[in-house]
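after the sequence you'll find the predicted model.
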Amino acid sequence: ERLGDIEAAVVMDLKDGGIFSAEKGRGAKYNGQEIKPSGISNLKDAIVSVDISRSIESIERTLPIMGRVKCLRALGAASLEICYVASGLLDAYIDLRGMLRTIDFAAGMLIIRESGGVFLQPSGEDIPQDTLLTEVKRFSVIASANRSLFNEIMMLINSIRKAT
């Protein structure tokens, strides 16, 4: 019923039928094999996926991040991109649009956290665990391989906000 009540999650990669899964307290898996995020801890070495909208504000907020990464991707599937971070295929996923619904990321959130990755709002705050899964509430999120990478992304976002 609530985000914090989720005990298990599954996300399917439709391109190859692969299954990402997690059970609370038991780790995360891809096709039954344990997964972990990459060890990349700085943007210059990171492969990052970014969701942006057509709004100038969204583009301006993410542009400085785009120029600092090793490689940029935009896949358009939030839960799958979060799972890619959980498994080391991506190093970070950033969505600053404030458009993601709880149901768009709930499964991916459990999977990345069970893998050892980070999943927080750009402010560094957790998503409220009492959020109803049926509630149409929208969020901006960052998924990253580790806290170091998250902190670098968050610092850039905060410096952009201060400059505007």
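In hand now; what should we look at? Just so you know, these numbers come straight off a predicted model, no measurement behind them. Residues are numbered from 1 along each chain as shown.

all contacts plus neighbour counts: C-alpha atoms, from now on.
Will do.

which helices and strands sit right next to the lengthiest helix in the chain?
The longest helix of the chain (DSSP state H) is helix 147-163. Judged by 3 or more Cα pairs under 8 Å, 6 or more residues apart in numbering; DSSP states H and E, helix 147-163 is in contact with helix 56-66, strand 138-144.

comparison target, given below:
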Amino acid sequence: MTDDAYDLVQELGAWAVDYLADRRPTSVRTKRDPADLVTETDEAVERHVRAEISKRFPSHRIVGEEYGTTGADDAPTWYLDPVDGTTNFVNGVPWFSFSLSLADAPTGPDCVVAGVVADPSRGEVFTAQRGRGAFVNGTPVKVSAATTLTGGVVLTEWSASKPWPGMSAFVEQLSSRHCTMRIMGSSALTLASIAADRGTAAVKGSFHPIDDLAGAFIASEAGAITLDEAGTRTLLPERGGLLVAAPGVAQDAWHAWTDGLGGSS
């Protein structure tokens, strides 16, 4: 299954770049609130990807952003976000992505089989297969060799359209270390960026596998440390958020994050 799944994520990542490049939405609706946007493109991409997965892995479960969950709870599970960063996509900001991953276990640091994050604006496809490293357009990538947060960049994202609890305190912790934060607008692409040494760490204040699992997995295959709020190494935290960081800054970044949450030191 592993090789076949990796072949599929590579194929679908390349397809997503071709399909989404230079495309603009023609209809926009809201879902849960006025800041939660969906377009006909989100739905078209998800339909295509679901069809391809179901054709090749008919017994698998699929959890998608637009069409929910299909399949048995105990089956290997695909997590799909057809356009991660729809607000950017709608507003012409060239930072959005296609995200897809396959998990064969409910939690732990080795629960993901394969993943892809495709960046149509730059023509880049981030991929990873369990135990075999991470790649951008087929070229191996590694996380930063940094040993300090000072002078670096840490990425994060809003929780929906709002700051996550502890985010302001985290910004203060980074500032005291002379480190800068960036909020770009696509969780999957933010996390995958760490794989390619574009930032030393990223924090999601609340983790959602549809948005976040593929990017976190790709970063981990490039050498990143992934920690939940308790400091446990995982890719699917049972609650709360997730830190993805280069090994040399992981502990300091974790403290900067969890001290703001009132976590242990």
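Sure thing, it's come through. Owing to the predicted nature of the structure, the values given are computational and were not obtained by experimental measurement.

what residue in the first structure is paired with residue 179 of the second structure?
Under the alignment (TM-score structural alignment), residue 179 of the second structure maps onto residue 70 of the first structure.

what about that match, how many neighbours?
Using other Cα atoms under 10 Å, residue 70 of the first structure is surrounded by 13 other residues.

how near is it to residue 90 of the first structure?
11 Å (Cα to Cα, to the nearest Å).

overlap in contacts of the two?
Shared contacts of residue 70 of the first structure and residue 90 (Cα atoms under 8 Å, 6 or more residues apart in numbering): 46, 47, 48.

could I get the full set of strands for the first structure?
Applying DSSP state E to the first structure gives strands spanning 8-13, 18-23, 28-30, 33-34, 47-51, 71-73, 92-101, 118-120, 138-144.

could those strands go into a markdown table alongside distance to residue 161 of the first structure and mean neighbour count?
Listed next are the strands of the first structure as a markdown table, based on distance: least, Cα to Cα, whole Å; neighbours: other Cα atoms under 10 Å:
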| stretch | distance to residue 161 of the first structure | mean neighbour count |
| --- | --- | --- |
| strand 8-13 | 33 | 17 |
| strand 18-23 | 35 | 21 |
| strand 28-30 | 34 | 24 |
| strand 33-34 | 38 | 12 |
| strand 47-51 | 18 | 22 |
| strand 71-73 | 22 | 16 |
| strand 92-101 | 12 | 21 |
| strand 118-120 | 18 | 24 |
| strand 138-144 | 14 | 23 |
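
thinking again about what came up before, Serialize the shared contacts of residue 70 and residue 90 of the first structure to TSV and add fields for distance to residue 158 of the first structure.
Below are these laid out as TSV (distance: Cα to Cα, whole Å):
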residue	distance to residue 158 of the first structure
46	19
47	21
48	18
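
for the residue nearest the centre of the first structure, which non-adjacent residue is spatially closest?
The centre of the first structure sits closest to residue 143, judged by Cα atoms, centre = their mean, with a distance of 2.7 Å. Spatial nearest neighbour of residue 143 of the first structure, chain neighbours left out: residue 119 (4.4 Å); criterion: Cα to Cα, 6 or more residues apart in numbering.

who's in contact with that neighbour?
Taking Cα under 8 Å, 6+ apart, we find residue 119 of the first structure in contact with 109, 112, 113, 126, 141, 142, 143, 144.

and in the second structure, which of those residues remain?
Retained in the second structure by both residues aligned by TM-score structural alignment, their matches' Cα atoms under 8 Å are the following of the contacts of residue 119 of the first structure: 109, 113, 126, 141, 142, 143, 144.

can you tell me what the last one aligns to in the second structure?
Looking back up the chat, that one is residue 144 of the first structure. So residue 144 of the first structure corresponds to residue 245, using TM-score structural alignment.

skip the chain neighbours and tell me the closest residue to that match.
Nearest to residue 245 of the second structure is residue 201, by Cα to Cα, 6+ apart, at 4.0 Å.

and the counterpart of the one you found in the first structure, how far from residue 107 of the first structure?
Counting by TM-score structural alignment, residue 201 of the second structure lines up with residue 92 in the first structure. Separation of residue 92 of the first structure from residue 107 of the first structure (Cα to Cα): 17 Å.

just residue 33 of the first structure next, same as before
As judged by Cα to Cα, residue 33 of the first structure and residue 107 of the first structure stand 18 Å apart.

same question for residue 99 of the first structure.
According to Cα to Cα, residue 99 of the first structure stands 17 Å off from residue 107 of the first structure.

ditto for residue 87 of the first structure
Residue 87 of the first structure is 14 Å from residue 107 of the first structure, by Cα to Cα.

before we move on, what about residue 75 of the first structure?
Distance, residue 75 of the first structure to residue 107 of the first structure, using Cα to Cα: 17 Å.

out of the two, name the residue with the larger neighbour count.
residue 107 (24 against 10).

counterpart of that one over in the second structure?
Match for residue 107 of the first structure (TM-score structural alignment): residue 214.

pretty sure its match contacts residue 103?
No. If you go by Cα atoms under 8 Å, residue 214 of the second structure and residue 103 don't touch, sitting 9.6 Å apart.
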